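> sharing a model that was predicted from the sequence below.
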Amino acid sequence: MTDLHRLSVREMAEGLKSAQFSSRELTQHYLDRIAKIDQHVKSYVTVTPEHALAQADAADGLLKSGMAGALTGVPLAHKDIFCTQGIKTTAGSKILDNFISPYDATVVSKAKAAGLVTLGKVNMDEFAMGSTSESSYYGATKNPWNLDCVPGGSSGGSAAAVAADLTPIATGTDTGGSIRQPASFCGLTGLKPTYGRVSRFGMIAYASSLDQGGPMARSAEDCAYLMNVMAGHDQKDSTSVNKDVDDYVADLNATTVKGLRIGIPKQYFNVQGLDADVKARVEESLKKLEEMGATLVEIDLNMTDAYVPTYYLIAPAEASSNLQRYDGVRYGYRAENPKDILDLYKRSRSEGFGAEVQRRILIGTYALSAGYYDAYYVKAQKVRRLIQQDFLKAFESVDVIAAPSAPTTAYKIGASLDPVEMYLGDIYTIAVNLAGLPAINAPVGFDANNLPVGLQLIGNYWSESQLLSVVHQYQQATDWHTKRAAIAEENA
């Protein structure tokens, strides 16, 4: 079969169980596509064919013996921020270019236990700091819809690999929109779960109170299958919440759109820089949900102006703390011929970290320094609480909140955005991380340049099932999630 990559995750699982094809055939199909197409997209940092085929053969054994699970034999790709035993884990940085992890992240070990086959590790902004995937030491990943454009970030490799049909599903992480924004730019579905729903153990830290792993795929149904694997309590992660996990696949039809109250924050639709095509597509998708029985309710989110300054104090402060461990002593990049220990530290870090990472470390160190800690960091934490309360007040009158995922569609690689301009592009996503809420991106059409537009739905705590279900209902009534970029049609 030459079109195995066109199957949904459910169809792949059913085909494997009914022996229409083997996991080895499916895995080889994707490896062949990666070899042919990824030279143009550059979504993978490391491809692991021998490892993948060994896992596929083991999966075929389980399938033959009747011991297979729901996803046994289905391929996936991991964002290169999840530690993988025996496989290079770089976080997109020169400083970890030689790092072979001695253990698996919990997300990776859960995927292995579920019988999923790891095709490789995909590219990302260095240490997840960025919105374009251009800051990676391994070069920029391209957007499959237009190879001159960025795929978004920081999970740009995950998004591009799925959008180019180089993997059916991928893991991503979201610290300030890093699942939702690339899903929007690449026409995918991507879920950022409630903080504490997915284990962070073995996920290289950027900002520990904001980071959260989640699934990226073409449809809400595909995301639900991967979310069933990723979610759950983990004793190795002190921020993991011990709370019952839903069956996200079984719950896909549990929420009816009829009667659903969708909050429309008027502040979100009057943001300077909101592209007219993005606004139009999002409004059309909301009209469609209204036709399906939802009620649109105008709401106020009064803390909007505080999102960007609050996030860009807290996230760099936590990054400054987390990244101090990369010192050239224990592992990772080490400067050659240091004169003394101070020279080792300074040169290892200045040579090993890229410009954006250095910028955020410096901002964070400044915010945490004596004399500024109370004025900046403590104040930002207080404002963070007000942002959370703003959302909770809104959820007293609505079930979900709708917004664009990003103010624009994908921009050109090398576009001369200054850092502040790029930070403002996160306006719709970062508050969700500050408040610890779940949110999902759904593809809802294209702009005049045929670049995808995304709708973001934000839910109350632990409402992942509801978000997936609402998007699933929408995707039953529309076909935006089935659209494919031209490069994905190769070998079709």
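Structure received. Numbers count the residues shown, from 1 in each chain.

> C-alpha only now, for contacts and for neighbours.
Will do.

> let's verify I458: helix, strand, or coil?
strand (DSSP: H, G, I helix; E, B strand; the rest coil).

> buried stuff in stretch 128-144?
For stretch 128-144, the neighbour count (16 or more other C-alpha atoms under 10 Å) marks 128-144 as buried.

> okay, now the one to match up with it:
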Amino acid sequence: MSDLATLDALDQAALVRSGEVTPVELVEAAIERIEQVDPAINSVIHRRYDRALEEARRVDPAAPFAGVPTLSKALNDTVGDPAHYGSAWVARSGRTARRDAVMVARMRAAGFVVLGQTSTPEFGVLSVSESRVHGVTRNPWSLDLTPGGSSGGASAATAAGLVPIAQGGDGGGSIRMPAAFCHLVGLKPTLGRISGGPGGANRWGHSVPAVVTRTVRDTAALLDAVAGPAAGDATAPLDPPDGGFVSALQQPPRRLRIGVLDHAPGHAPQVTDEVRAAVREIAALLSDAGHEVVEGHPEAMLDPRALPAFFDALSVTVVQSVDAMAREIGPPGPGDLDPVTEHWLRRGRELSGVELADTFLWQGEFRARMAQWWSSGFDLLLSPVFASRPKQVGWPWAEPDGIQLSVDVLSFTAPFNTTGQPAISVPATLTADGVPLGVQLVADHGREDLLIGVAAELEQVRPWAHLRPPTFAA
């Protein structure tokens, strides 16, 4: 049982199907790991152990992830559990969820057992997982570093071996950045690939449900299990590849044309030498695998208006979230909200309807400009996820103009939330002092199969799942 922490989700489910372990045993072992390790990283902010054990007894052993323990990000409702979205203001009300989020319901149907909730910044609007409702979440690779945000709790828990896979979401880099910081696989699917649920807070299409995993095959199998529309979705259904996404693991991708970007726009934090070297290493591996790897990227991606437009749209959704909650539990008082929430709330209230409409118009033109690069003959873009190694806990508040810094670091990730394209973060290397660095691969709409295929190639050439952080559930 002590070896379960090292197994991915598919291997754990295989043990259930073979009769070697029961779902209850998987859940009990995960509970033991959480209690042993999580005090050091503070990733699990709500435990639902009794209900999880009860649910484990009812799991269908034939389900693809039968009995596999998982955790849900605190932005995603699990029925009967706290629904405070990382906000101390909301938490004081005792608010609970009336139903499961669509992603959670589909993961349960696939056999997963939810053990609890993971940390997130208030309303998910910061690139670290720190808030007044739960404190600071730390990176198991180095406890003085952040695991990122807003799915930092999910990533820290998965990297530390508490669970093999954890549910999150990506609204500007919130899966890819924590995955890169924690040496994990983090796929942001195409908008509409996994339903967020009609009427869900998808932030004008910028936000999508997702997971972090330790292996590419878990990512592929999970996508097969939960993908698909829900009645009332505004996005058109996306057809899966023949044989599902797992089929992309079983055959090498054709020779692809891959563009490489290793520098940031002039207005943003510049790419450090060690991150640039990691991108170049992965480019060389892809070239050695037979792909055509050349310098190239969509020029529109570096447009200085891309991030301000993204945050104009985001700020209005923060107003929506706060106002909707205020109608339910009463308005926040002075100091009730975290500073970053207050910042986006002010910006959203100052934005006029015409200004928001102009932003949407500009973003439509931006998507068309971005699409031209893929239609010109490129299959994938390779880039950094983040311009530097993971930041220290307490960032960005320890630096002058921290809120602006927390915006500028999204230069490589947020553009693809605006376009809705799929993008994946995969481990690239560990630095000499053991800090994870990840890289991003981006495909055209609906081509998660290419991302999974190439990520699996990289995983085979340079395996990463066997590497363990110093804080791990051994």
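Great, that's in hand. Remember, it's a predicted structure, so these values are computed and weren't measured experimentally.

> how close are the two chains, by TM-score?
Once superposed, chain against chain, the TM-score is 0.93 (TM-score structural alignment, normalised by the length of the second structure); 462 aligned residues with a C-alpha RMSD of 2.0 Å.

> if we can go back for a sec, so which of the buried residues of stretch 128-144 of the first structure belong to strands?
Counting by DSSP state E, no part of those is found in strands.

> tell me which residue of the first structure matches up with A110 of the second structure.
Counting by TM-score structural alignment, A110 of the second structure lines up with A114 in the first structure.

> how close does that match get to V241 of the first structure?
21 Å (C-alpha to C-alpha, to the nearest Å).

> which one's more surrounded, those two?
Higher neighbour count among A114 of the first structure and V241: A114, with 21 against 17, using other C-alpha atoms under 10 Å.

> still on that earlier bit, and the match of A110 of the second structure, what is it in contact with?
69-72, 229 (C-alpha atoms under 8 Å, 6 or more residues apart in numbering).

> if we go to 10 Å?
For A114 of the first structure, the contacting residues are 59, 68-74, 108, 226, 228-230, by C-alpha atoms under 10 Å, 6 or more residues apart in numbering.

> now A91 of the first structure
Contacts of A91 of the first structure (C-alpha under 10 Å, 6+ apart): 45, 79-83, 97, 99, 121-129, 136-137, 203-206.

> residue in the second structure paired with D244 of the first structure?
So D244 of the first structure corresponds to D239, using TM-score structural alignment.

> alignment lookup: L382 of the second structure to the first structure.
Here L382 of the second structure is matched to A402 in the first structure, going by TM-score structural alignment.

> ok, now which ones touch that match?
Per C-alpha under 10 Å, 6+ apart, neighbours of A402 of the first structure: 262-265, 268, 282-283, 286, 296, 428, 439-440, 455-459.

> could you rerun that using 6 Å?
264, 456-457 (C-alpha atoms under 6 Å, 6 or more residues apart in numbering).

> distance check, the residue most central in space within the first structure against G214 of the first structure.
In the first structure, the centroid-proximal residue (C-alpha atoms, centre = their mean) is I179; its distance is 2.4 Å. Distance of I179 of the first structure to G214 of the first structure, given as C-alpha to C-alpha: 7 Å.

> list buried residues within the contacts of A91 of the first structure.
Buried members of these, scored by 16+ other C-alpha under 10 Å, are 45, 79-83, 97, 99, 121-129, 136-137, 203-206.

> and the end-to-end length of stretch 143-156 of the second structure?
10 Å.

> how about the strands of the stretch 151-300 of the second structure, start to end?
Taking DSSP state E, counting those that start in this stretch as the test, the strands found in the stretch 151-300 of the second structure are 165-170, 185-188, 208-213, 257-260, 292-295.

> distance from the first one to the middle of the chain?
If I follow you right, that is strand 165-170 of the second structure. Computed by C-alpha atoms, centre = their mean, to the nearest Å, the chain-centroid distance of strand 165-170 of the second structure equals 5 Å.

> whereabouts in the first structure does that strand align?
Taking TM-score structural alignment, strand 165-170 of the second structure hits residues 169-174 over in the first structure.

> the longest helix in the first structure is where?
helix 23-41 (DSSP state H).

> what's the mean distance for that one versus the second structure?
Compared with the second structure after fitting, helix 23-41 of the first structure deviates on average by 0.8 Å (mean C-alpha distance after the TM-score superposition for the first structure).

> wouldn't G156 of the first structure be in contact with S131 here?
No. Counting by C-alpha atoms under 6 Å, G156 of the first structure stays clear of S131, with 8.1 Å between them.

> and for those two, which residues touch both?
What both G156 of the first structure and S131 touch, as defined by C-alpha under 6 Å, 6+ apart, is an empty set.

> okay, now the aligned partner of K379 of the first structure in the second structure: neighbour count?
When the second structure is aligned by TM-score structural alignment, K379 of the first structure is paired with D358. By the criterion of other C-alpha under 10 Å, D358 of the second structure has 13 neighbours.

> from G19 of the second structure, how far out is D358 of the second structure?
Remark: distance between D358 of the second structure and G19 of the second structure (C-alpha to C-alpha) = 59 Å.

> tally up the residues packed near the counterpart of I427 of the first structure in the second structure, please.
Here I427 of the first structure is matched to S411 in the second structure, going by TM-score structural alignment. Neighbour count for S411 of the second structure, taken as other C-alpha under 10 Å: 26.

> list the contacts for S411 of the second structure?
S411 of the second structure neighbours (C-alpha under 6 Å, 6+ apart): none.

> how about the secondary structure of it?
coil.

> any idea how far A13 of the second structure is from it?
Distance from S411 of the second structure to A13 of the second structure, by C-alpha to C-alpha: 38 Å.

> sorry, back to before: now list whatever residues contact both of I179 and G214 of the first structure.
In contact with both I179 of the first structure and G214: 172-173, using C-alpha under 6 Å, 6+ apart.

> can I get the contacts of A114 of the first structure in TSV including neighbour count and distance to Q389 of the first structure?
Listed next are the contacts of A114 of the first structure as TSV, based on neighbours: other C-alpha atoms under 10 Å; distance: C-alpha to C-alpha, whole Å:
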residue	neighbour count	distance to Q389 of the first structure
A59	27	47
A68	19	45
G69	16	41
A70	17	39
L71	24	39
T72	27	42
G73	33	44
V74	26	41
V108	24	34
L226	26	31
N228	20	29
V229	23	31
M230	23	28
